[in-house]
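[1] please find the sequence and the predicted model below.
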Amino acid sequence: MENQEIIKVEHVSMRFSLASEKVTSFKEYVIKTAKKQLSYGEFWALKDVSFSINKGDALGLIGLNGSGKSTMLKVIAGVLKPTKGSVQIGGSVAPLIELGAGFDYDLTAEENVYLNGALLGYSRQEMQKHYEDIVEFSELKDFMNVPVKNFSSGMISRLAFSIATIGIPDILIVDEVLSVGDFRFQEKCKNRIKHMLDQGTTLLFVSHSIEQVEELCNKVVWLDKGTVKMFGDSKNIAEIYSAS
């Protein structure tokens, strides 16, 4: 493992505006907005979060629902711009945050391989080189000419994971991916992640399974209501977290 900083999060805060009233339709939203009947409150999903990890580290983000884990991943991936603070990234990022988010559900699985690859920054030629590996790993050989709208959530997850993990990215961001699909395929995904870690990939990993975090990660950030409760060695923090 190289002692080279690859991700630095400095004093990151993320604010969202929430409507104080429930609006059940777009028409009602337009009317209430025009009449200035809608007011908005502030919700801070992240509050002054700071940590850094080195190249080759595997960092688990743990905490209860609503603690800010997924928001933190989206800020690091560049999906969200923080309200305050900064994030410095020292390499290429392969985000597995919302599986299938880059798919066109009217297109076939094969067409989506090239579409999703383009969104991840790969050329068509590069995707052609990896195509057979994607099909084999996803175990969807008989479904590549089927529109993705006919896929189950598990099939979509398998295809998206297979595309996002081609090659060896500098940073792999994984959000609850291993909770989808059957146990055998989850193990297959874990083994691929471990192989990428062996090749020097840095991992950011969110899972509700503290056992998966302990198995894959050497460091942990414990988030509580948007703030860092603990940051450090995964086994020590996982033990405290499990007992809390």
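    Arrived safely, thanks for sending. Numbering: from 1, shown residues only.
[2] for the rest of this, base every contact and every neighbour count on C-alpha atoms.
    Fine.
[3] need the strands for the chain, in chain order.
    All strands of the chain, identified by DSSP state E, fall at 5-19, 40-54, 58-62, 84-89, 93-96, 171-175, 202-206, 219-224, 227-233.
[4] dropping in the other structure now:
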Amino acid sequence: MDKEMVIKVDHVSMKFNLATEQYSGFKEYVIRSLKKKISYNEFWALKDVSFSVMRGDGLGLIGLNGSGKSTMLKTIAGVLKPTEGSIWLQGRVAPLIELGAGFDFDLTARENVFLNGALLGYSRNIMEENYNDIVEFSELHDFMDVPVKNFSSGMISRLAFAIATIGIPDILIVDEVLSVGDFRFQQKCEARIRNMKDNGTTILFVSHSIEQVKSICNKIVWLDHGRVKAFGDAESICDEYSKLQ
């Protein structure tokens, strides 16, 4: 039986306007803007990108820094709207794109569990049902009543990952989150991701570790200066990419 498509990226391009000059402050910027004396350079972070992803696939995005990987994930997550083209999604998306995104750092970890859950579209009842699992998985038992501003980046990563992976989301987006923290916890996160994939969750994954990508993903989009250089089998494309490193 053919797999069901859950993501379709159709000729997507993303343009940013980069100011060509530096300004001494916001006031100067506003004045020059009102006088229309600001010049920009166009920068295309993505250019005519197309691919589709099926339910239960693990799709890795690889490429050098600045190739457009994170921009692509942000357009799929709805954080950015593409300049050209369209993105179609089916199902609920759980994004893990930036550490601490959606957290209020003045609140405790316990309070942020419910705040972040609400931002992901979960009711308070669902968060209460999953609270113990979040604490157990994140291994932050002794720190749940501590303000998040006192957390290390590794602790924030643990909490964010534990919240985003409750239940079985349709699509999980992971951008470099597993690069933070100790190796044992990274393995624990990888195991949970593989389990979610086995249960039908579609994974979009970015990591500097090609071995990590090969472990989780069965398909690859290789981006080069915002364009698709290759799309297909993870093993063969990762091996080709590794030869250039």
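    Good, I have the coordinates. Remember, it's a predicted structure, so these values are computed and weren't measured experimentally.
[5] picking that back up, tabulate the strands of the first structure (TSV), appending distance to residue 104 of the first structure and mean neighbour count.
    What follows is the strands of the first structure, written out as TSV (distance: least, C-alpha to C-alpha, whole Å; neighbours: other C-alpha atoms under 10 Å):
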stretch	distance to residue 104 of the first structure	mean neighbour count
strand 5-19	28	17
strand 40-54	30	16
strand 58-62	30	26
strand 84-89	29	16
strand 93-96	17	23
strand 171-175	21	23
strand 202-206	26	26
strand 219-224	34	23
strand 227-233	36	16
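[6] now the ones you listed as JSON lines including distance to residue 73 of the first structure?
    Putting the strands of the first structure into JSON lines (distance: least, C-alpha to C-alpha, whole Å) gives the following:
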{"stretch": "strand 5-19", "distance to residue 73 of the first structure": "11"}
{"stretch": "strand 40-54", "distance to residue 73 of the first structure": "11"}
{"stretch": "strand 58-62", "distance to residue 73 of the first structure": "9"}
{"stretch": "strand 84-89", "distance to residue 73 of the first structure": "11"}
{"stretch": "strand 93-96", "distance to residue 73 of the first structure": "9"}
{"stretch": "strand 171-175", "distance to residue 73 of the first structure": "7"}
{"stretch": "strand 202-206", "distance to residue 73 of the first structure": "8"}
{"stretch": "strand 219-224", "distance to residue 73 of the first structure": "12"}
{"stretch": "strand 227-233", "distance to residue 73 of the first structure": "14"}
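[7] these: which one's closest to residue 71 of the first structure?
    strand 40-54 (7.1 Å; C-alpha to C-alpha).
[8] tell me what the closest one is packed against?
    Using 3 or more C-alpha pairs under 8 Å, 6 or more residues apart in numbering; DSSP states H and E as the contact test, the elements touching strand 40-54 of the first structure are strand 5-19, helix 69-77, strand 227-233.
[9] do that again at 7 Å, thanks
    Here strand 40-54 of the first structure is seen to pack against strand 5-19, strand 227-233 when contacts are counted using 3 or more C-alpha pairs under 7 Å, 6 or more residues apart in numbering; DSSP states H and E.
[10] indicate which one of the strands of the first structure is closest to residue 113 of the first structure.
    That would be strand 93-96 among these, by C-alpha to C-alpha, at 14.7 Å.
[11] now that closest one: which residue numbers in the second structure?
    Using TM-score structural alignment, strand 93-96 of the first structure corresponds to residues 93-96 of the second structure.
[12] give me the distance between the residue sitting furthest away from the middle of the first structure and residue 29 of the first structure.
    Centroid-distance maximum for the first structure: residue 35 at 39.0 Å, with C-alpha atoms, centre = their mean. According to C-alpha to C-alpha, to the nearest Å, residue 35 of the first structure and residue 29 of the first structure sit 10 Å apart.
[13] can you check residue 205 of the first structure too?
    37 Å.
[14] now stretch 231-238 of the first structure on the second structure. Mean distance?
    With mean C-alpha distance after the TM-score superposition for the first structure, stretch 231-238 of the first structure departs from the second structure by a mean of 0.4 Å once superposed.
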